[in-house]
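Novice: Got a predicted structure here, sequence first:
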Amino acid sequence: MQRSELLIVFEKMYLQENDTKEKITIRVQLVFSLILALVAVSSYMLRMLDFTESKPVALSILVLVLVFLLCLGLSGVLAVRAFWGNTFKQMPAASEIKNYCNALVQYNLEVEAIKDSLDDGTQEVDIKSELDGYLSDAFEECATHNADVNFKRSTMVHQSFKWLLTSLIPLAISATLFVGLDMDVSSPRKNYQVIDKYVGDQLGKIDSSLSAMTESLKKLEGTKMSDPNTKKPASEQDSKAEPSPGPAKDVPMQMKPKLPDRPSVRISLEDSSGNWAEVKHDSGQE
């Protein structure tokens, strides 16, 4: 197989390993998302676990959740190792390859200039063949190294998925006990007495104030009833002193009320500048 053919093969392998690297990174990100979601579920169970309902069941759920977190921790460690700290080899920059090509051209010019004085058989190089050989060797080195790294990363991601699926077993059992036996302390089926200390203190103060006001009113009422000189209410005295109404007097004729004018309407027009102008209309006139 010629150098040009090997160059094409190694280049394709190099590009394939780069694609594999990105696919593995996406898989690792998926593992991280699942881990965060499962941690949120387990955190809710631990926070809302009711130890007063049934302590043996609550302790069983606690142990299962701890086993779940242990397996999930192993999965997270493997996922981090697959995501971080891996080194890949990349092809040299385009400017470096161009400089190498220019150096080969300069080498041929120097050999051409002094080829008559050289006795060791130094000859000009084939620039195309030399570049193909160089690129072929570079693609081969990068593709081989990246393939080894991707294989290790893929193995760690596979192990991470395995521990992630294993952690679902204790989580599923604990969730079944948590929901089936109603171990949620905030469950609406549980009738717990809710006591607000601040509201209770304020209600106590209001009750004390109302009691004091009631006692004051009772004392005041007793004082009025024991005093014989207590005056009757002014309404009763006025009712006795008020003379009987006489015949109705004629109400003087007042002027005929005048119907008020209707408010003028307003018209909003949009001028050419885009602003709104308001025009008031008087009664019957613009």
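Specialist: Yep, it's here.
Novice: from here on, contacts and neighbour counts on C-alpha atoms
Specialist: Will do.
Novice: shouldn't residue 143 be in contact with residue 13?
Specialist: Yes. Look at residue 143 against residue 13 with Cα atoms under 8 Å: they come within range, at 6.0 Å.
Novice: Compare the two and say which is more crowded by neighbours.
Specialist: Each of residue 143 and residue 13 had its neighbours counted (other Cα atoms under 10 Å), and the higher figure belongs to residue 143 (25 against 19).
Novice: give the contact list for the more buried one.
Specialist: Residue 143 makes contact with 10, 13, 14, 17, 89, according to Cα atoms under 8 Å, 6 or more residues apart in numbering.
Novice: swap the cut-off to 7 Å and go again
Specialist: 13, 14, 17 (Cα atoms under 7 Å, 6 or more residues apart in numbering).
Novice: do residue 270 as well
Specialist: Contacts of residue 270 were listed using Cα under 7 Å, 6+ apart, and they are 276, 277.
Novice: quick check, residue 277 in a helix?
Specialist: No. When classified by DSSP: H, G, I helix; E, B strand; the rest coil, residue 277 is found to be strand rather than part of a helix.
Novice: What count of nearby residues applies to it?
Specialist: Neighbour count of residue 277, defined by other Cα under 10 Å: 10.
Novice: pretty sure it contacts residue 268?
Specialist: Yes. With contact taken as Cα atoms under 7 Å, residue 277 and residue 268 are classed as touching, separated by 5.7 Å.
Novice: The structure to be compared is supplied as follows:
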Amino acid sequence: MNLIYEKMYAYEERIKENISIKVQLLFTAIFLLVSVTVYLARFLDFSIKPGVAYVIVVFIVLVLMMTAISAYFNCKAFSGSEFNRMPYATKIQEYYEGQVQYNKEVEIYNASVSEDEAFTLIDPKNETEAFIGRALSACATHNALVNEKRSRLVFKAFVCCLLSCVPLVLASFIFVAYDMDTSSPRKEFSIRDRHVAAQLARLTEEVAARSASSTVTALENRTTLLEQALIHKPDETMTKPEKADAAESKPKPEPPTKPSAPLSRMTYDDASGASSRSSK
């Protein structure tokens, strides 16, 4: 019988491990459902079709409610269960040695009393095997009851998780069919990043301030040039009339006379070689 009890105990241990694996898988499924639901809620657009958006909100609420119930049952199946375990091997060895010592004490006691008052010796091996059989039977029975309870909780959690997929699928279909995503590239607007917008506004102000300062500097330079031009222009206008007046006050020179041609001269030669010239 101990062999049968041992197999039943090991079977319940495997059932316990399988249930733990199912619980972990359900936690993963719940996390995925919540992630998709949060995405739908986060990027849901209310500006274009608010009626459709409110329908999606109703489905989102249903999904969150069902996933919350599923997580509650799954948490109860995951924790709070107590399983019976076999005693430690050292404890069983101590129990066996205690029976051997008991037989020794019984022999000493029986030697000092009559047969009517004597105690019967026990078989330590049979007693230990019987104890192990009782322990295995009690542990296997208790663990089976606990596994049945956990299985029912896991089943409820799985049903709630499966039911939450129905409104999630409907919400996702409507979300995609009506293009309710605020970050969709087909929308004429995009999500506004406040930090980026603030940086752009600050950069625009700096560019405007620099351009304004450069414009003011250019205007000042032009004004300076005009002032300098106006300062030097009257001097030129004043000097020109003075030159004209000076030219008018100066007397005109006499007109030049054409020079006349020189007169011809007759030359006479004397005997001495001197020449006497006379002009006619």
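Specialist: Structure's in. What do you need? Because the structure is predicted, anything quoted here is derived from the model rather than measured.
Novice: tm score of chain vs chain?
Specialist: Between these two chains, after superposing, the TM-score reads 0.75 (TM-score structural alignment, normalised by the length of the second structure); 225 aligned residues with a Cα RMSD of 1.9 Å.
Novice: hang on, the earlier thing: quickly list what's touching both of residue 277 and residue 268 of the first structure.
Specialist: Common neighbours of residue 277 of the first structure and residue 268 are not found (criterion: Cα under 7 Å, 6+ apart).
Novice: in which helix or strand would I find residue 186 of the second structure?
Specialist: Using DSSP states H and E, residue 186 of the second structure sits within no helix or strand.
Novice: what's the distance between it and residue 77 of the second structure?
Specialist: When distance is defined by Cα to Cα, to the nearest Å, residue 186 of the second structure is 46 Å away from residue 77 of the second structure.
Novice: Name the residue in these two with the higher neighbour count.
Specialist: It is residue 77, of residue 186 of the second structure and residue 77, that has more neighbours when counted by other Cα under 10 Å, with 25 against 10.
Novice: On the three-state scheme, the more buried one is what?
Specialist: Assignment for residue 77 of the second structure (three-state DSSP): helix.
Novice: Give me the spatial nearest neighbour of the aligned partner of it in the first structure, chain neighbours excluded.
Specialist: With TM-score structural alignment as the criterion, residue 77 of the second structure lines up with residue 82 in the first structure. With Cα to Cα, 6 or more residues apart in numbering as the criterion, residue 82 of the first structure has its nearest non-adjacent residue at 4.8 Å, and that residue is residue 153.
Novice: Tell me where the second structure has helices.
Specialist: In the second structure, helices defined by DSSP state H lie at 2-42, 50-78, 89-112, 124-177, 194-249, listed in chain order.
Novice: Ok, which of the ones you listed comes nearest residue 118 of the second structure?
Specialist: With Cα to Cα as the criterion, residue 118 of the second structure lies closest to helix 89-112 of the helices of the second structure, at 4.8 Å.
Novice: And residue 34 of the first structure, what's its match in the second structure?
Specialist: Counting by TM-score structural alignment, which is the criterion used here, residue 34 of the first structure corresponds to residue 29 in the second structure.
Novice: ugh, wrong one, residue 166 of the first structure
Specialist: That one, residue 166 of the first structure, aligns with residue 163 by TM-score structural alignment.
Novice: how far away is its match from residue 52 of the second structure?
Specialist: For residue 163 of the second structure, the distance to residue 52 of the second structure equals 22 Å [Cα to Cα].
Novice: Could you do residue 20 of the second structure as well?
Specialist: Applying Cα to Cα, the value for residue 20 of the second structure to residue 52 of the second structure is 40 Å.
Novice: Between those two, tell me which one has more neighbours.
Specialist: residue 20 (19 against 16).
Novice: measure the more buried one to residue 34 of the second structure for me?
Specialist: 21 Å.
Novice: Please name the nearest non-neighbouring residue to the alignment partner in the second structure of residue 97 of the first structure.
Specialist: Residue 97 of the first structure maps onto residue 92 in the second structure, with residues paired by TM-score structural alignment. If you skip the residues right next to it in sequence, residue 92 of the second structure has residue 128 as its closest partner in space, 7.4 Å away by Cα to Cα, 6+ apart.
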